[in-house]
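Enquirer: Quick one, fold the following:
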Amino acid sequence: MRIDKLLWFLRFSSSRGLAQDWVADGHIRLNGRRIERCSADVKCGDVLVLPLPNRVKVIELLTLPARRGPAVEAQGCYRVLDDAGATPLARPQIDT
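Expert: Predicted structure coming up:
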């Protein structure tokens, strides 16, 4: 599957055209390599690094989606490998 179509199907982009721009700008990494072609092929087991507005998300593709379905369906197609979305740890209290 093409990477631009995948990003749109997985709901990381609101349109396929925006996904194409995102890839063409060189912001996406596929298995550690910078991708600049919208036609780059992705397959199950690939690791993507996606720079989102507030953080960087690292995902592993578990299955390729057949359509752009609901968010829950899209989230079942990948596994998040980083903890960037996790709640930050509480800061320890220092007695003075």
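Enquirer: From here on, just use CA atoms for contacts and neighbour counts.
Expert: Will do.
Enquirer: longest helix anywhere in the protein?
Expert: Determined from DSSP state H, the single longest helix within the chain is helix 16-24.
Enquirer: Please give the structure of this sequence too, so both can be compared:
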Amino acid sequence: MSKQSVRIDKWLWAARFFKTRGLATEMVSGGHVQINGDRAKASRAVQVGDTLSIQREQELFIVTVTGLAEKRGSATIAQTLYQETAASVAARATQQQLRKLHAASAPAPERRPDKKARRQIIRFTRRDD
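Expert: Sure, this is the predicted structure:
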């Protein structure tokens, strides 16, 4: 492998998209990462200028590789390794807003149910009707 390319799992870990390299490898193998629109294996090399689509839980990142790193550094250095597209930033912001609205529409109860309420909940959920 030349110095102009780095394994995708190492790059994702160095760019701080995933906490561990093993998790990055697992996500790439699971199809959550695409390079230039193609599904990739963990050993696939990424180069400057490649476009990556990274699905992390409920968030979708679409980034262009601007730098390469094999070792994990500080967060400020990691942010210089990629440039996120404006459409990706906007889509993530709208998804975050929708999640906040959804959470606000179903507020958490003020307190935990007491013993009588728990028994009623259990009776209700275990009905065989």
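Enquirer: Mind reading off the mean deviation between the longest helix of structure 1 and structure 2?
Expert: Here the mean offset of helix 16-24 of structure 1 against structure 2 after fitting is 0.7 Å, by mean CA distance after the TM-score superposition for structure 1.
Enquirer: so that helix aligns onto which residues of structure 2?
Expert: The alignment of helix 16-24 of structure 1 onto structure 2 (TM-score structural alignment) covers residues 21-29.
Enquirer: what's the spacing between stretch 55-63 of structure 1 and its chain's center?
Expert: Put simply, stretch 55-63 of structure 1 sits 5 Å off its chain's centre (CA atoms, centre = their mean, to the nearest Å).
Enquirer: which residues are contacting that stretch?
Expert: 43-51, 76-82, 84-85 (CA atoms under 8 Å, 6 or more residues apart in numbering).
Enquirer: if we go to 10 Å?
Expert: 6, 29-31, 42-51, 74-85 (CA atoms under 10 Å, 6 or more residues apart in numbering).
Enquirer: in it, what's buried?
Expert: K57, V58, I59, E60, L61, L62 (16 or more other CA atoms under 10 Å).
Enquirer: Quick check: which element contains the third one?
Expert: Under the criterion DSSP states H and E, the helix or strand holding I59 of structure 1 is strand 56-61.
Enquirer: quick one: that strand aligns where in structure 2?
Expert: Using TM-score structural alignment, strand 56-61 of structure 1 pairs with 60-65 in structure 2.
Enquirer: And the matching stretch against structure 1, how far off on average?
Expert: Relative to structure 1, stretch 60-65 of structure 2 is 0.4 Å off (mean CA distance after the TM-score superposition for structure 1).
Enquirer: now the strands for structure 1?
Expert: 28-30, 33-35, 47-51, 56-61, 78-80 (DSSP state E).
Enquirer: Tabulate these in TSV, adding columns for distance to L18 of structure 1.
Expert: TSV is the format used below for the strands of structure 1 (distance: least, CA to CA, whole Å):
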stretch	distance to L18 of structure 1
strand 28-30	13
strand 33-35	15
strand 47-51	14
strand 56-61	18
strand 78-80	20
